[in-house]
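Colleague: Pasting a predicted model and its sequence here:
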Amino acid sequence: MTRLLLLPFLLLVACADAPADPAASDGTTEAASVAASTFGEAVPDGDALTPDALIAEAETYAGKTVVVEGVAREVCQQAGCWLTFSDDEGQLVRINVPRDESESYVYTFPKDAAGRTVRVTGILDVTPESVEDQRHYAEDAGASPEEVAAITEPKNTLVLTALGAELADA
């Protein structure tokens, strides 16, 4: 009889929730929970440009590797293959995820990254963007058909090909 009572007790203990990390009681996982998720190469420590500074001085930084930190405005909702920063006037810089030899994305951003702080290192380029490409990006961002149809002229776009990124955990 004692053995029969012991079996349910053992099952209950085995199925009980245990802390995922034994260090949780000393607060160390609290600090880790505010850490950033890293994608691609490590982002250098130190000063970073703001989106405003990068956009204002784009010609100076074109073709160079830069570090920029800002709040993600939009994220590709199809694959997570790009996100955008904007300056105070709404001008955008798009952060593209690079592709490997097989044309697969090296990594992707979480689709819920909009509104989160992102620190990125990459190479800035000023790229002509066709109406078709602009419409494609607008659709990926979830724009309405009316917003997509309103795009009627090509434009130059600031594109940072991200070598690595750190995304602040939500």
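Modeller: All right, it came through fine.

Colleague: contacts, neighbours, all on C-alpha from now
Modeller: OK.

Colleague: Contacts only, for the residue nearest the centre of the chain.
Modeller: Geometric centre of the chain, nearest residue: F109, 4.1 Å, by C-alpha atoms, centre = their mean. By C-alpha atoms under 8 Å, 6 or more residues apart in numbering, F109 lies in contact with 39, 75, 80-83.

Colleague: okay, now the one to match up with it:
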Amino acid sequence: MKKYLLIIAVAAAFYACKEETKNNVEEQVVEKEVVEVKYKSFGKEIMADDAIAANSMLTHYKDLKVGDTIDTKVKLKVNEVCQAKGCWMTADLGDGNEVRVTFKDYGFFMPKNISGEEVIVNGKAFVKEMPVEELRHYAEDAGKSKEEIEAITDPERTYSLVADGVLLVEK
């Protein structure tokens, strides 16, 4: 019996002296850097919330027929801006497609040097059969050569958007 008491006493002493290891779960604090994007506003004041991606807008355009119109707010990358006065711009929709954006009632214009910049555009989207004269006018505004303008001989089905407000990401 003394052996058992001695073993229990040694075990108790060993257990008491044993360094306590706790399975503390260290909380990892993940700090997300919140980057506030600042915008310069043109036209009607709009919010950046709820803007859809360009490729989603392309899907909507493919479902539209000439004459259909939908209200939209879309995030786009500018391809080209009217070099005469900034009265229109084209933007990438993905898959080699682009949208021509004009501004409601010519109420505002965009800076001419924003090619490659990101914008959020709010307005009415529609599909249009653009006549040759209008295509040539836009080509002239874009600074195309006389030969490029004269090469336009057929009307074109285009994706269009009349914007009432635009946000331009400030750098």
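Modeller: Alright, I've got the coordinates. Bear in mind that the values here come from a model prediction, so they are computed numbers and not experimental data.

Colleague: Now the TM-score, please.
Modeller: Once superposed, the chains reach a TM-score of 0.71 (TM-score structural alignment, normalised by the length of structure 1), with 134 aligned residues with a C-alpha RMSD of 2.0 Å.

Colleague: sorry, back to before: to which residue of structure 2 is the residue nearest to the centre of structure 1 aligned?
Modeller: When structure 2 is aligned by TM-score structural alignment, F109 of structure 1 is paired with M110.

Colleague: what's the longest helix in structure 1?
Modeller: helix 2-15 (DSSP state H).

Colleague: immediately after it, which helix or strand?
Modeller: helix 28-33 (DSSP states H and E).

Colleague: And that next one, what's buried?
Modeller: Buried positions in helix 28-33 of structure 1, judged by neighbour count with 16 or more other C-alpha atoms under 10 Å: none.

Colleague: Give me the mean distance between the following helix or strand past that helix and structure 2.
Modeller: With elements assigned by DSSP H and E, the helix or strand that comes after helix 28-33 of structure 1 is strand 36-40. Compared with structure 2 after fitting, strand 36-40 of structure 1 deviates on average by 0.9 Å (mean C-alpha distance after the TM-score superposition for structure 1).

Colleague: ok, and what's touching strand 36-40 of structure 1?
Modeller: Here strand 36-40 of structure 1 has contacts from 106-109, 163-169, using C-alpha under 8 Å, 6+ apart.

Colleague: Next: stretch 64-79 of structure 2.
Modeller: 50-54, 57, 89-93, 114-129.

Colleague: mind redoing it with 7 Å?
Modeller: Residues from elsewhere that reach stretch 64-79 of structure 2, judged by C-alpha atoms under 7 Å, 6 or more residues apart in numbering: 51-54, 89-92, 114-128.

Colleague: Great, nothing more from me.
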